[in-house]
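> Sharing a model that was predicted from the sequence below.
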Amino acid sequence: MGRGVLRPDLAAGRVELRQRAPRPELAPLVEFYWNPRWDLRGRPDHEQKVLAHPNVHLVFEEPGPLVYGVQRGVFNRVLSGRGQVLGVKFRPGAFRPFIDGPVADLADRAVPAAELLGPDAGPGLAALNREILVLDDLTAMTALAEDHLLGLLRSARPDPLVAEVTELVERITASPQLFRVDELARELDMPVRRLQRLFAEYVGASPKWVLRRARLHEAAARADGGADIDWAALAADLGYADQAHLTRDFTAAVGAPPSRYASR
């Protein structure tokens, strides 16, 4: 199900999740495409919770495609009946060239794609959404989405900072041992203020949030792993002052203390 999906054991029995890598020409901007499908006809609705990553997503779904900014709380989605969506997961910072403003303006929002991407993107998006969602073949679905993205890319302004920001965020998320913004700034030889401005402009969440979310992803993954966990030792490994600090962070994000979450 991927890191950040809470209770993946329950999700796996209700949702089929397919992924596909982008074409080489889109790989610097797109991490992957994701396609959850479900058939819950005659079964209870399923509420899926996700600890989101510092990424913007373009999602083809009913009734129309939406752009989701970084979701800083827990993202909830209730699935019912039968359906599917196709999501485009942009690399951190890579959505900035497509919009006229900082990515921080999209935080915790879902905006109609036609409204956000401008007059050149609007025409045909509704038809494209319908074409994608009636298909079963993931290759065909992503091909339609990629043709549209390549058209948008041709009209987007080049921005050399995108690659720098993408590499920076991916470095953080791959290393939950990075604990503090000032430590990160020193390691990068970059003033803290510039780091914060870069994240607001390109990522849509603060560097402190990204550092904290990487640690919570690690804690949730351990909790979902099913093994007995020494929470005090894990708190120390993740740079928390003590177990109580980890418990507060985890509870605020997930809605349950880590030990209770792991025991369900």
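Cool, the structure landed. Numbers count the residues shown, from 1 in each chain.
> Could you use CA atoms for every contact and neighbour count after this?
Noted.
> And P258, how close does it get to P176?
Separation of P258 from P176 (C-alpha to C-alpha, to the nearest Å): 17 Å.
> same check, this time on R130
Noted for R130: a distance of 40 Å to P176, by C-alpha to C-alpha.
> if you count what's nearby, which of those two comes out ahead?
Each of R130 and P176 has its neighbours counted (other C-alpha atoms under 10 Å); P176 has more, 21 against 17.
> any idea how far that one is from G204?
From P176 across to G204, the span is 19 Å (C-alpha to C-alpha).
> Count the neighbours of R171 for me.
R171: 12 neighbours (other C-alpha under 10 Å).
> what distance separates the strand of greatest length in the chain from the centre of its chain?
Longest strand in the chain, counting residues (DSSP state E): strand 30-39. Strand 30-39 sits 12 Å away from the centroid of its parent chain (C-alpha atoms, centre = their mean, to the nearest Å).
> Using neighbour counts, pick out the buried residues of that strand.
The neighbour-count check on strand 30-39 (16 or more other C-alpha atoms under 10 Å) flags V30, E31, F32, Y33, W34, N35, P36, R37, W38 as buried.
> and the residue nearest to V15 when sequence neighbours are not counted, how far is that from P112?
Of all residues not flanking V15 in the chain, W38 sits nearest, at 4.8 Å (C-alpha to C-alpha, 6 or more residues apart in numbering). Separation of W38 from P112 (C-alpha to C-alpha): 23 Å.
> same thing with N129?
Taking C-alpha to C-alpha, one finds N129 at 12 Å from P112.
> follow-up on the earlier one: now the buried residues of strand 30-39 in a markdown table, with distance to W209?
Shown next, in a markdown table, are these (distance: C-alpha to C-alpha, whole Å):
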| residue | distance to W209 |
| --- | --- |
| V30 | 22 |
| E31 | 20 |
| F32 | 23 |
| Y33 | 24 |
| W34 | 24 |
| N35 | 27 |
| P36 | 27 |
| R37 | 30 |
| W38 | 31 |
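> from those, which single one is nearest P97?
Nearest to P97 out of these is V30 (C-alpha to C-alpha; 12.8 Å).
> and the closest one, what does it touch?
P22, V88, K89, F90, R91, A94 (C-alpha atoms under 8 Å, 6 or more residues apart in numbering).
> Can you say which of those are buried?
Using 16+ other C-alpha under 10 Å as the burial test, the contacts of V30 include P22, V88, K89, F90, R91, A94 as buried.
> Output the residues you listed in TSV, with distance to E167 and secondary structure appended to each entry.
Formatted as TSV, the buried ones among the contacts of V30 follow (distance: C-alpha to C-alpha, whole Å; DSSP: H, G, I helix; E, B strand; the rest coil):
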residue	distance to E167	secondary structure
P22	18	coil
V88	19	strand
K89	15	strand
F90	13	strand
R91	9	coil
A94	11	coil
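> want to compare, so here's the second one:
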Amino acid sequence: MVNPTRGVLYPARLPEFHRLPAPAAVTELVAWFWIPEWDIEPGRSSRQEIVAYPALNLVVDADAVTLSGATTRLSHRDLRGTGWAVGALLRPAAVAALIDDPAALVDGERVIDDGRGVTELRDAVAFAMGSGEGHRERAVEAFSHWLEDRAAPVGEPGRQANAVMDVLIGDGAALTPEEAATRLAVSVRTLQRMTHRHVGISPAAMIRRRRLQEAAQRVREHPGVDLASIAAELGYADHAHLTRDFQAVLGIAPRTYRSEAIS
């Protein structure tokens, strides 16, 4: 599993946050589960700014079950009071069981309330989250059982779609759509159709998103490494290209982000 704070712009501001691996029964459906818990004093809030993964998330909280689409911009949540959420970063094989057109959900979200055990899922996860020691693991177990019933078994098209996600945003990910297509032994056009069908965005957009996540993490965690080196390692054309990407999505330059993130 990747660094638990990748995608989180300011980890020092996080409430209690955990990433848990997917149980064996749902590893083809979920990359991992993520669980924030917070207790913010009255009258205050905590803003969490996120460069989310180029994938869909299914999120359970005390009020609803929500499917969030892939994002192409910076997103944030303002946390207040006391609360929790249990999210599943979905692998492409799970998406078809939840939505017909993931492209329609890009940069958006939808409450899932289709009568297929959704209320029971919310209640089971809520019960687990309030049950003391081991509550996160029990919540993930309840969540996993529901997903397994709804989206399993995974066939060959789902496995092929998962392979695309691995090549585009996994360890040692491809730097270009052409490289990804070559690794998968498909055409670039086929690759584009697969990501549109299972994620909702293009392969190039997925690569840009993953690369920006990695860039932000390296800028933040390695203050002694110059930005030109980071740009070269991640496949940016040059330092200026990295800066343009930062400013276009995050609204700040890498040097400004570095000083803010480590202060």
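Nice, thanks for sending it over. This structure is a prediction, so every number in the text was calculated from the model and none was measured.
> lining up the contacts of V30 of structure 1 with structure 2, which overlap?
Using both residues aligned by TM-score structural alignment, their matches' C-alpha atoms under 8 Å, structure 2 keeps these contacts from these: P22, V88, K89, F90, R91.
> now these as a markdown table including distance to I172 of structure 1?
As requested, the kept ones among the contacts of V30 of structure 1 are arranged in a markdown table below (distance: C-alpha to C-alpha, whole Å):
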| residue | distance to I172 of structure 1 |
| --- | --- |
| P22 | 23 |
| V88 | 21 |
| K89 | 18 |
| F90 | 17 |
| R91 | 13 |
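> out of those, who's nearest G225 of structure 1?
K89 (24.9 Å).
> show me what contacts the closest residue to the closest one other than its chain neighbours?
Of all residues not flanking K89 of structure 1 in the chain, H57 sits nearest, at 4.7 Å (C-alpha to C-alpha, 6+ apart). By C-alpha under 8 Å, 6+ apart, H57 of structure 1 lies in contact with V67, Y68, G69, G87, V88, K89, F90.
> now the strands: where do they sit in structure 2?
Here structure 2 has its strands, by DSSP E, at 16-21, 30-39, 46-50, 57-61, 65-68, 75-79, 82-90, 109-111.
> which residues of the stretch 51-200 of structure 1 fall in helices?
113-116, 125-133, 138-155, 161-173, 181-188, 192-198 (DSSP state H, counting those that start in this stretch).
> which helices and strands does the fifth one pack with?
Right, helix 181-188 of structure 1. With contacts taken as 3 or more C-alpha pairs under 8 Å, 6 or more residues apart in numbering; DSSP states H and E, helix 181-188 of structure 1 sits against helix 192-198, helix 207-224.
> To G2 of structure 1, which of those lies closest?
That would be, of these and by C-alpha to C-alpha, helix 207-224, which comes in at 9.4 Å.
> Any chance you could list what contacts the closest one?
Helix 207-224 of structure 1 has contacts (C-alpha under 8 Å, 6+ apart) with 3-4, 6-8, 51, 53-54, 72, 169, 172-181, 195-196, 199, 229, 234, 238, 249-250, 258-259, 261-262.
> one more time with 6 Å, if that's ok
Residues from elsewhere that reach helix 207-224 of structure 1 (C-alpha atoms under 6 Å, 6 or more residues apart in numbering): G4, T173, P176, V181, A262.
> can you check stretch 155-175 of structure 2 too?
With contact meaning C-alpha under 6 Å, 6+ apart, stretch 155-175 of structure 2 is reached by P92, A93, A180, R210.
> repeat that with 8 Å
Contact with stretch 155-175 of structure 2 is made by 28, 91-94, 180, 183-184, 191, 194-195, 198, 203, 206-207, 210, 234-235, as judged by C-alpha under 8 Å, 6+ apart.
> Could you tell me how far the residue nearest the centre of structure 1 is located from V192 of structure 1?
With distances taken as C-alpha atoms, centre = their mean, H53 lies nearest the centre of structure 1, 3.6 Å away. To V192 of structure 1, H53 of structure 1 is 22 Å away according to C-alpha to C-alpha.
> How about the aligned partner of S75 of structure 2 in structure 1: what's its closest non-neighbour residue?
Alignment note (TM-score structural alignment): S75 of structure 2 maps to F75 of structure 1. Once flanking residues are discounted, F75 of structure 1 sits nearest to V50: 5.1 Å by C-alpha to C-alpha, 6+ apart.
> before we move on, back to that, reformat the strands of structure 2 as CSV; add distance to D100 of structure 2.
As requested, these are exported to CSV (distance: least, C-alpha to C-alpha, whole Å):
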stretch, distance to D100 of structure 2
strand 16-21, 27
strand 30-39, 18
strand 46-50, 26
strand 57-61, 15
strand 65-68, 12
strand 75-79, 24
strand 82-90, 15
strand 109-111, 13
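> Deepest-packed of these, please.
Neighbour counts (mean count of other C-alpha atoms under 10 Å) averaged over each of those peak at strand 57-61, with a mean of 23.
> okay, that strand sits on what stretch of structure 1?
The alignment of strand 57-61 of structure 2 onto structure 1 (TM-score structural alignment) covers residues 57-61.
> distance of the residue of structure 1 most remote from its centre from P36 of structure 1?
Centroid-distance maximum for structure 1: G42 at 30.4 Å, with C-alpha atoms, centre = their mean. Remark: distance between G42 of structure 1 and P36 of structure 1 (C-alpha to C-alpha) = 19 Å.
> try Q243 of structure 1
The value you get for Q243 of structure 1 to P36 of structure 1, if C-alpha to C-alpha is used, is 35 Å.
> Number of residues surrounding E137 of structure 2?
E137 of structure 2: 16 neighbours (other C-alpha under 10 Å).
> Please say which position in structure 1 it maps to.
By TM-score structural alignment, E137 of structure 2 lines up with T139.
> For E37 of structure 2, see how far away the equivalent of G225 of structure 1 over in structure 2 is.
Counting by TM-score structural alignment, G225 of structure 1 lines up with E221 in structure 2. Counting by C-alpha to C-alpha, the gap from E221 of structure 2 to E37 of structure 2 is 24 Å.
> returning to what we had before: OK, contacts around the residue nearest to V15 of structure 1?
R14, V15, E16, L79, G81, R82, G83, Q84.
> Might one say that the second one is in contact with R37?
Yes. Counting by C-alpha atoms under 8 Å, R37 is a contact partner of V15 of structure 1 at 5.7 Å.
> Fine by me, we can end here.
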